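> For reference, the sequence and a predicted model appear below.
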Amino acid sequence: MIRDLPPARSGSRAGRIARFGLAALVALSLGLGSVQLATADQLDIQKKSVQTRIAQNKQDLDEANAQAVAATQALAQSQAALADAQAKLAAAQSRLEQSQALDQKRAAELEVAQAAQQLAQDEADSAQRDVAAWQHESGARVRETMQQQNPLAGFGSLFSNTTIDDLNQKVQWSTTVLDSTSAQMDRLTALKLKLDAAEAKATEVEAKVSKLRAEAAAGLKTSQQLQGAASQAAAVVATANAQNQKAKASADAQVKAEQQRQVALQTESEAVDKRIAQRIAAQKAAAAKAERDRLARERAEASRRAAAAKAAAAKAKSSSKTSRSTNRTSGGKTSTRTTTRTTTASQGWIYPSGAAITSQYGMRLHPVLHIWKLHDGTDFGAACGSPIRAARSGVVAERYYNAGYGNRLMIDHGLVNGRYVTTGYNHAIRYTVGVGQHVSQGQIIGYVGSTGYSTGCHLHLMVWVNGQVTNAMTSIY
């Protein structure tokens, strides 16, 4: 640290800044060590949560190291990418599972249909065999009958020596043959109907089987495509997880460094408080000594005047009685008039910058450590190089560089309305006044920068009242 300070002041005391548990690690470093699949809805919620944290981290990040902020934001973005990849993988696997379930259903239906097809084919084959057997049997009988009878056989019997009994027997035989033929024809008709029905059923089942087979083939192709998509999604998750692990390692390292920086900032704040307290004590001691010296002078002056009055009275008493009327003294009634010197300070304060206030004094969540920490000043979002003006007349008490606050300058305004007030100006690119120099209200004392732990140009104004850091907006404005 390079300092430009008044002569030798050292030591330390407990600071007034509340201590926070630095053991609380950054909430952003969730570090998904292994890919755990969740439902799409859960992953969407996780993704939105990470995106919300990213948006919150884009606020003014005074007193936070830019590298640490970048590392934690990179981790948050990596986790968002991982959550998105996991959501896509879960969706792809869900579609694949649905497709595979449909494939299994189609395969079962196809198996049942194929069994029905085989049964129908068996029935058709059986009917066909029955028809063939009938045809064979009927053909044999017809041939036998044709060999024994012909259309003129009946007439022939009329001109032969056939007896009436023979004729009756032949007529009876012919009637029997005709009746048997009619029964066979009925059976043939029934068999043909059964065959037609069996063949129709077989045709219908075969069409259904063909349709199911085509649907199964299409489903299989879809499943293969979905399997490819799921594999690609898994590869993306693996890549995102690797990147997340790398980002987590970087963020963890930055978190540890940020914890050390915060300890250094707290130590710096305590040291500043101590020095301001020492100056206030010195001013009070000087004021008390001045008051004692004033009272001593007044007492000495009163004694001197009393002695002079006494001497004058004695001299007047010894003078001539004739000159008594003209040289009479005031009889020791000399009045002493004491004039007390007071300094009336201006009641007004001005803003050190005309830029808008971007961050108020108060407790806020640290963007890297994710612990509640005091933001000990008021930030003005001024552009780089814009002027910084003294908020009130005073004397420059300190000017130096600090790793956290960057270039710092403090003005001691002395006793203002019964309170000792000091203002501090931080992160400047440079200052134009030095320690011990008196500055007037509104005088340019430096130019806005982004030195120290700062992610962009701004002025961090601090105010101490009676040695305690306070909110400038309520203490002096």
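Received, thanks.

> C-alpha only now, for contacts and for neighbours.
Will do.

> in the stretch 301-450 of the chain, which spans are strands?
Using DSSP state E, counting those that start in this stretch, the strands of the stretch 301-450 of the chain run over 357-359, 362-365, 372-375, 378-380, 387-389, 394-402, 406-416, 419-428, 430-431, 438-439, 444-447.

> ok, second structure coming up, stack it against the first:
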Amino acid sequence: MRRSRPHRPRGRRPLAGLLAGVLAVLVGVTAAGSAAGDDLDDQQSQLEQRQQANDQQRADAEAALEGLSEELAQTAQELLAVQQQLGPAREALSAAEEALAGYEREAALIAARLQDAQDQQASISATIEQDSARADEIRSQIGQLARQAYQGGPELSGLSVVMEAQSVEEFTEQYSLATAAQRAQSEVLDELAAISADNRNSQARLTAVGDRIAELKDEADAKVAQAEAARQEAADREAEVERLVAEQTAKKKQIEQQKSAAQAEVDQIDAEAAAIRKKLEQVAAQQRERAAAAAAAAGTAPPPAPSGTVSGALFGNPTSISPIYVTSEYGMRLHPILGYYRLHAGIDLRTWCGTPIYAAKEGTVQWAQWRNGFGNQVMVDHGLVDGNSLMTSYNHMTSFVVGGGQAVSRGQLLGYSGNTGTSAACHLHFEVYVNGATVNPRPLLGL
């Protein structure tokens, strides 16, 4: 058995850093834009769900990008990056607009309170002015009465009225005049006292209203500043959305121009995959022929006819990540440039660059070589299982440490994970072939 020399990495450099940066921005924006009234646990759950959704979107995008050159994949990744930023940018714009509207509503309420306080201030000031004028008038009347009393001699007392009256009629008249004068004087003094008390109260109210006006003016100034900041934030967010929309349009136009090149690359990869299938079908036919010949020579029953399906957890973990972590499933993927669905013919398993890749089951290495699109690929033949030829392939490896024809045991080191071929990031693209056709590896891995 031949042991090949480890291959050096070939293919483009990792492009996943761009997506990782976009996701960091996305999570940050989403966190900033969360509603203040939400419960913290709900916010955390929403962020985790958003993160998981974006991780899956990135993984699916990476799977779809397999089969593109670095230049085309870069354009597709940049478009994805823009699209992932656009949603949060629109959310941030909406939040900024809501904040601005809130500040404007608060500013309007404060302005209304300020106007009401100023109206109260004007009303109280007018009342004070009127009461002060009445008080001045009363003081003038009191002064006039005092002068009249001084000029008219000693004030009439009740005794003087009795002693000086010449008749009952004169007594009654003079006593009534004296009583009326005293009552008028008392009423004037009472009114002056009431006006003075009211003025003191009004002055206290005027001082309180003045203080409130000063506070409201400060609040109004603060709200104006907050509204201006919110208005600028909304303008910035709107400009960011417009920039991203323009960038998205430009990227889509660029992708449209690259469709012919992308189609040529995909056709080339599909031709490589078809060649692999044809080779594996030939191997499967040879295996069945040998098994039938061996059974005939031994006089035993021939192997069962191929059903095209195998079942059960036949494979162990081919990665160093435990438990196995699937980043992208087997199935159809929307091509980021060509716009139609293509089969993602394996599952992508999380591995870090340069980490070990192991044989999922004992078998014989069919080949370990560079394959267009697949990068460094190891194909392991596991022989017939229930009459079906079973093989596994390990793709995009940085290097391999086995060679064609070499027998390997389950869990034996095949090489190291990488990003060779048309791959968007370091991972293991793991495929399973039954009679030369790919099947979903998940159930065969016991997942």
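It's in. Keep in mind the model is a prediction, meaning the values are calculated, not measured.

> any idea where the helices of the stretch 51-200 of structure 2 begin and end?
All helices of the stretch 51-200 of structure 2, identified by DSSP state H, counting those that start in this stretch, fall at 70-151, 158-164, 168-257.

> could you redo the ones you listed as a markdown table and give each row mean neighbour count and distance to Gly383 of structure 2?
Shown next, in a markdown table, are the helices of the stretch 51-200 of structure 2 (neighbours: other C-alpha atoms under 10 Å; distance: least, C-alpha to C-alpha, whole Å):
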| stretch | mean neighbour count | distance to Gly383 of structure 2 |
| --- | --- | --- |
| helix 70-151 | 17 | 36 |
| helix 158-164 | 13 | 142 |
| helix 168-257 | 16 | 43 |
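
> Quick one: closest of those to Thr319 of structure 2.
Taking C-alpha to C-alpha, helix 70-151 is the member of the helices of the stretch 51-200 of structure 2 nearest to Thr319 of structure 2, at 25.5 Å.

> Show me what the closest one is packed against.
Counting contacts by 3 or more C-alpha pairs under 8 Å, 6 or more residues apart in numbering; DSSP states H and E, helix 70-151 of structure 2 is packed against helix 16-32, helix 40-65, helix 168-257.

> Show me what the shortest one is packed against.
Helices and strands in packing contact with helix 16-32 of structure 2 are listed as helix 40-65, helix 70-151; criterion 3+ C-alpha pairs under 8 Å, 6+ apart.

> got the angle for that helix vs helix 70-151?
20 degrees (axes from the mean of the first three to the mean of the last three C-alpha atoms, to 10 degrees).

> if we can go back for a sec, most tightly surrounded among the strands of the stretch 301-450 of structure 1?
Most buried of the strands of the stretch 301-450 of structure 1 by mean neighbour count (mean count of other C-alpha atoms under 10 Å) is strand 419-428; its value is a mean of 24.

> after superposition, how close is that one to structure 2?
Comparison of strand 419-428 of structure 1 with structure 2 after fitting gives an average deviation of 2.0 Å (mean C-alpha distance after the TM-score superposition for structure 1).

> Would you confirm that His460 of structure 1 belongs to a helix?
No: with DSSP: H, G, I helix; E, B strand; the rest coil as the criterion, His460 of structure 1 is strand rather than part of a helix.

> list the contacts for the equivalent of it over in structure 2?
Taking TM-score structural alignment, the alignment pairs His460 of structure 1 with His429 from structure 2. By C-alpha atoms under 8 Å, 6 or more residues apart in numbering, His429 of structure 2 lies in contact with Gly346, Ile347, Asp348, Leu349, Tyr394, Asn395, His396.

> can you tell which of the helices and strands packed on helix 70-151 of structure 2 is closest to Thr438 of structure 2?
Closest approach to Thr438 of structure 2 among those is made by helix 40-65 (15.8 Å; C-alpha to C-alpha).

> ok, Gln259 of structure 1 to Met410 of structure 1 distance?
With distances taken as C-alpha to C-alpha, to the nearest Å, Gln259 of structure 1 is found 26 Å from Met410 of structure 1.

> Could you dump the helices and strands packed on helix 70-151 of structure 2 into TSV and include distance to Ser320 of structure 2?
Below are these laid out as TSV (distance: least, C-alpha to C-alpha, whole Å):
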stretch	distance to Ser320 of structure 2
helix 16-32	20
helix 40-65	19
helix 168-257	37
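
> quick one, which of those helices is nearest to Tyr340 of structure 2?
Nearest of these to Tyr340 of structure 2, taken as C-alpha to C-alpha: helix 40-65 at 10.7 Å.

> and of the helices and strands packed on helix 70-151 of structure 2, who's closest to Ile128 of structure 2?
helix 168-257 (5.9 Å).

> that older thread, to Val385 of structure 2, which of the helices and strands packed on helix 16-32 of structure 2 lies closest?
Closest of the helices and strands packed on helix 16-32 of structure 2 to Val385 of structure 2 is helix 40-65, at 29.0 Å (criterion: C-alpha to C-alpha).

> Tell me the secondary structure at Asp38 of structure 2.
Applying three-state DSSP: Asp38 of structure 2 is coil.

> Now stretch 343-355 of structure 1: buried residues?
Using 16 or more other C-alpha atoms under 10 Å as the test for burial, stretch 343-355 of structure 1 gives Tyr351, Pro352, Ser353.
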